[in-house]
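Enquirer: Sharing a sequence plus its predicted fold:
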Amino acid sequence: MDRRALETLTTVLDNLRDAIWSFDLIKQQYIYANRRFNEMYGASPDQLLAEPFKWRTTVHPEDYAFVNRETQRLYHGESVELEFRIVVNGQIRWVSDRKSPVFDSGGKLFAVVGITTDITDKKHAELVLKDSEYTYRYLFLNNPNPLWIYDRETLAFMAVNNAAISEYGFTEEEFLSMKITEIRPEEEVPRLLSSIVGVKGVHSRTKGWKHRTKNGKLLDVIISGHGIVYNGRECEIIMVHNVTEMMRAREEVIIAKTNLDASINNINNLIWSVDSEYRILSMNTVFKRQIKASYNLELSAGDSILLEALDPEQIKKWKTLYDKTLAGEVIVFNTSVIGLKNTYEIKMNPIYHDDKIIGVVSQGRDIQDALNEAIRAQKQNEELRQIVELASHDIRGPVASLMGIVPLFNESQPDDPFNADIINHVRTLATQLDDILHKIVDKSYLLQQENDLTDVSPQSRSGNE
């Protein structure tokens, strides 16, 4: 090779990013080392001539024994490729050192050639990736929700976390020997297979699934999924949200509300509630029916209770009552209901939540029968008073007269003409007494008749009549 070609080759080798070198084992000196080699190990060409094994002093103490051991293989005619750390100017760098033995024509080892590459950035990236993989693996295994990865083609479980093992009762080995169809009720498998077809690399969430545990218990679950590539396979990662208890609680609330609504709707009282903006929160059937009958309106939750059908004065009156109750008062008053002749007693109570008044619940009770009973009782009391007056005043006069004239009767001489006057007087008084007693009897009979008409046995009637 002529000098110009050699210079060109040297220039090319000096500008490579890798360190290129060759070492004469016989002379124990470098045959060639490019500029990158000098830079990598922090040694000038003169230093390499003076200290051919200086590179060994840069090897990280924790890697030195490994590097020394593996380098010895060169002397047995083997090529070696090592990755180790070096410390140059206080900085730790990773290098990949590929070395090969060189033999002369007689087969005798006489030199070693090598290429050394700085792989620090690669190693840092690998460490970051390793840390990231560890973090994601940790999060996967220890997520409080059941997680698994399955193969979208074979449907086999590829990985499961601790929560899935705990929730479903299968061991990890059992899971990894199963398909996802094996934890579904048979009737849900067609829907499952159909959903897998639409799996994409985006988040999805579906409700209404059931899963079966190892002991046969059925769970109500919500599924969150995301298509991924795992171990070179098209897969999906699944997160399971167990909502069994929530669904059971919801059913219990629905049943309780249904029973409460049924009870309220079978009460003959008017019952309704409003929020702080006078919007209807709830109302029973009797209230709805009465509003329909009185105003020809079909009310719904959210409608204003301050009906446009009311005149301004009525609206003002009711608003004042609601405002007082929203301020904490309990209000009881009587009012008539449009469309009915009866009078209702209205009771309004505040609705509290976290010690704050958020609305008003009202109840209207038909008190017309009670009012009528009070009027009847008042009338009876008046009639009883008249009877007492008859007994205490009208009877007392004739009786006193009788008591006064009886002693005047001449019992020793019955033929005494004066006796006839006394007897006539007695007869007159007796007639008066008889008239008074008839009046008392008549009034008592009328009073008894009124009681018989009002005090009748209640008939069994439906609450809807």
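Expert: On my side now, so go ahead.

Enquirer: From here on, just use CA atoms for contacts and neighbour counts.
Expert: Noted.

Enquirer: need the contact list for residue 359.
Expert: Going by Cα atoms under 8 Å, 6 or more residues apart in numbering, residue 359 touches 273, 274, 275, 276, 278, 326, 350, 351, 352.

Enquirer: Sort out for me which of the residues you listed are in strands.
Expert: 273, 274, 275, 350, 351, 352 (DSSP state E).

Enquirer: Residue 360 is in contact with the fourth one, correct?
Expert: Yes - the pair residue 350 and residue 360 passes the contact test of Cα atoms under 8 Å, sitting 4.6 Å apart.

Enquirer: ok, of the contacts of residue 359, which one's closest to residue 145?
Expert: residue 352 (36.8 Å; Cα to Cα).

Enquirer: ok, now how distant is the closest one from residue 448?
Expert: Computed as Cα to Cα, to the nearest Å, the residue 352 to residue 448 distance reads 50 Å.

Enquirer: Residue 250 too?
Expert: 58 Å.

Enquirer: Could you do residue 116 as well?
Expert: 126 Å.

Enquirer: next up, a second structure to put side by side with the first:
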Amino acid sequence: MHSHTNVTLGDCTLAFDIDEQKYLFISPGISAVLGITAGQLNHDYRLWENLIDDKDIACTKKLINCLTENNPVELIYQIRTPQQTIKTINDKKSLFIDECSGHKILLSTIKEEPGNNKPAVAPKKLHQHENAGLSKQFLNSLIDSQTSFLIRIDINGNYIFANRQYFKAFGYKAKDILGKHFSTTTIPQEVSLCKKAFTKCVNNPGKIIPLLHKKPDACGNLHDTEWELISIVDENGQVCAVQGIGHDITNRLKTEAEIKKTSQKLDTFIESITDAFFIVDNDWKFVRVNAAFEKTTLKNRGQVLNKVIWDIFPSIVNTGFEQSFYKAKNNQQSIKFTEDFAGANRWFNVSVYPSAEGLTVFVKDITEKKHAQEEAISAKNSLEALINNTTDQIWSVDAESRYVYMNNAYIKQMAHLTGTAPKKGDRSYTHARLPRQVIDDWQTYYQRALKGEHYTIIRESVHNASNEQLFFEINFNPIYSSKGCIMGVGCFARDITRRLKAEQELLRQNKRMRNIATLSSHELRRPVASMLGLMNIIDMENPENPENRQIMDYLHIVSTEIDDVIRLIVDHTFTGDHTFTGD
């Protein structure tokens, strides 16, 4: 057991554990000799039987089944490789018992037999000592080539054997542990745990006892290890030792912990997202759903898990949902689509991701967003109709004076002025047909607004056809982004020519009224005062008084003056003639 002799194996050497029904060793020569790989043979340990020619298989299997320890056989048979090559094989087989595990090991040394085409033959005995030496050499080589730890502890708990991998992994020398109690390589906190496993193993011969514990190396570093312990019995059936096969699982546990941590994070994420989430397998059965799914569908996970999606939601059959799910699965391509849920007046954005195991689906309820979009479109259309049904000109420009929006009235006006209808993205008021002064003025107007100024101007122009003088009131307003930065200018222009004309007419009327008031207060007051004075001196008691005649003549003159003033007032009211004579 302590020999470390290296053996030189043949073209193809196989070691098969009959008890475990698995290969312990497959040499690299397998591909050259048998035309198959080690991976294929490990996956299907009976693969070699499929290669043997039909006429040889029965006899070959019979000879192998009759194989006994220390009685090797040499077989010659034909095979057909997966590459359809026919070969004659020389196969030396021997059977021995592994001292460590007690398992039966079938050792095969296989090589191609050039030019021979012989059927399987009866066993050919090799010398017993030759077979024993080969078995021991192979066993020692196999033990030392293992990546697993192999130890043996006597009935008193003392180390009697450890393989090369154990010493390499933990940094011990043979003299450090052989003959010493296993507690010397056990941390104090786990000595009791290891003793219980050892005692249980001794008391239950043939039963594999699992053990997980932290084992210190020679430098004091701890390794997480996993062991399978089994008792070894002597020829009298008495337990004489305990054998352990172990692995360093430190990295595996770290990986599993990371995987678990990642899985927990993923679980938390899946449960926290507002999108409904579910996974269906290749049989269309739910294997996972999240809380948002339960809320959206009003079904708890107990109602849907392991149930077929079409049975739970029959209303999505023959809809975009079913078509897209099948398309994603059949074509193995991700699909995103928007679909309404029949009869529920609800809209969903759906993302489907296929895998070898089924489909992963995210579903976002966009009903409110969809209604908001419809309302926004309706409002936009209504606003567009309102804006484009006015004769007022409305437009906006960005920070570089490029058109962002224009209503129909503005487009028509600019087409009339320049001969070309402006388009979104064109620079405003830079057309060659416009006078240079007009272009410069408008750039100045825009810059004022881009600096944050809200203001209004009145701009005069002349109608091209009628040569009529026109006046426009134009409002300039900065447009701010959501971050508070000025991103453009909104403009609103109204034709105020009629309003200005009405205002001027009112001014003229006011002036005429002032003239009338002046005439009334000056020209009319004097003759009226004279009339009142004359009437006061009339002799009413003596109508025949000769002075009354003279007074009446004066009254006639005064009446004529009053009539002239009234005519003058009328003329000023309707003709606007501001000239008059008077004192």
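Expert: Perfect, I can see it now. Owing to the predicted nature of the structure, the values given are computational and were not obtained by experimental measurement.

Enquirer: Greatest separation within the contacts of residue 359 of structure 1: which pair is it?
Expert: Farthest pair in the contacts of residue 359 of structure 1 (Cα to Cα) is 278 and 352. Separation: 15.3 Å.

Enquirer: who has more neighbours, these two?
Expert: Neighbour totals were compared for residue 278 of structure 1 and residue 352, and residue 278 leads with 18 against 13 (other Cα atoms under 10 Å).

Enquirer: if I pick that one, what's in contact with it?
Expert: 304, 305, 306, 322, 359.

Enquirer: Can you tell me what it aligns to in structure 2?
Expert: Following TM-score structural alignment, the counterpart assigned to residue 278 of structure 1 within structure 2 is residue 401.

Enquirer: Please report the distance of its match from residue 494 of structure 2.
Expert: Counting by Cα to Cα, the gap from residue 401 of structure 2 to residue 494 of structure 2 is 20 Å.

Enquirer: Next: residue 47 of structure 2.
Expert: 93 Å.

Enquirer: what about those two, which has more around it?
Expert: residue 494 (16 against 13).

Enquirer: buried sites along whichever helix or strand that one is part of?
Expert: Using DSSP states H and E, residue 494 of structure 2 sits within strand 486-495. The neighbour-count check on strand 486-495 of structure 2 (16 or more other Cα atoms under 10 Å) flags 486, 488, 489, 490, 491, 492, 493, 494, 495 as buried.

Enquirer: Okay, helices next: where are they in the stretch 351-465 of structure 1?
Expert: In the stretch 351-465 of structure 1, the helices defined using DSSP state H, counting those that start in this stretch lie at 368-389, 396-405, 417-454.

Enquirer: Of all those, which one comes closest to residue 239 of structure 1?
Expert: Of all these, helix 368-389 comes closest under Cα to Cα, at 63.2 Å.

Enquirer: mean shift of the closest one relative to structure 2?
Expert: When structure 2 is overlaid, helix 368-389 of structure 1 sits 3.2 Å from its aligned residues on average, using mean Cα distance after the TM-score superposition for structure 1.

Enquirer: The residue nearest to residue 283 of structure 1 when sequence neighbours are not counted and residue 209 of structure 1, how far apart?
Expert: Distances taken as Cα to Cα, 6 or more residues apart in numbering place residue 272 nearest to residue 283 of structure 1, at 4.1 Å, with adjacent residues excluded. Look at residue 272 of structure 1 and residue 209 of structure 1: by Cα to Cα, they are 38 Å apart.

Enquirer: With residue 190 of structure 1 instead?
Expert: Applying Cα to Cα to residue 190 of structure 1 and residue 209 of structure 1 gives a distance of 12 Å.

Enquirer: Repeat that for residue 233 of structure 1.
Expert: For residue 233 of structure 1 relative to residue 209 of structure 1 (Cα to Cα), the value is 25 Å.

Enquirer: Mind checking which of the two has more residues around it?
Expert: Taking other Cα under 10 Å, residue 233 of structure 1 and residue 209 do not tie; residue 209 has more neighbours (18 against 13).

Enquirer: Which of the three states applies to the more buried one?
Expert: strand (DSSP: H, G, I helix; E, B strand; the rest coil).

Enquirer: Quick check: the aligned residue for it in structure 2?
Expert: So residue 209 of structure 1 corresponds to residue 339, using TM-score structural alignment.

Enquirer: Who are the contact partners of that match?
Expert: Here residue 339 of structure 2 is in contact with 320, 321, 347, 348, 349, 350 (Cα under 8 Å, 6+ apart).

Enquirer: tell me which of these is nearest to residue 539 of structure 2?
Expert: Nearest member of the contacts of residue 339 of structure 2 to residue 539 of structure 2, counting by Cα to Cα, is residue 347, at 105.6 Å.

Enquirer: Could you confirm the closest one falls within a strand?
Expert: Yes - Residue 347 of structure 2: assigned to a strand according to three-state DSSP.
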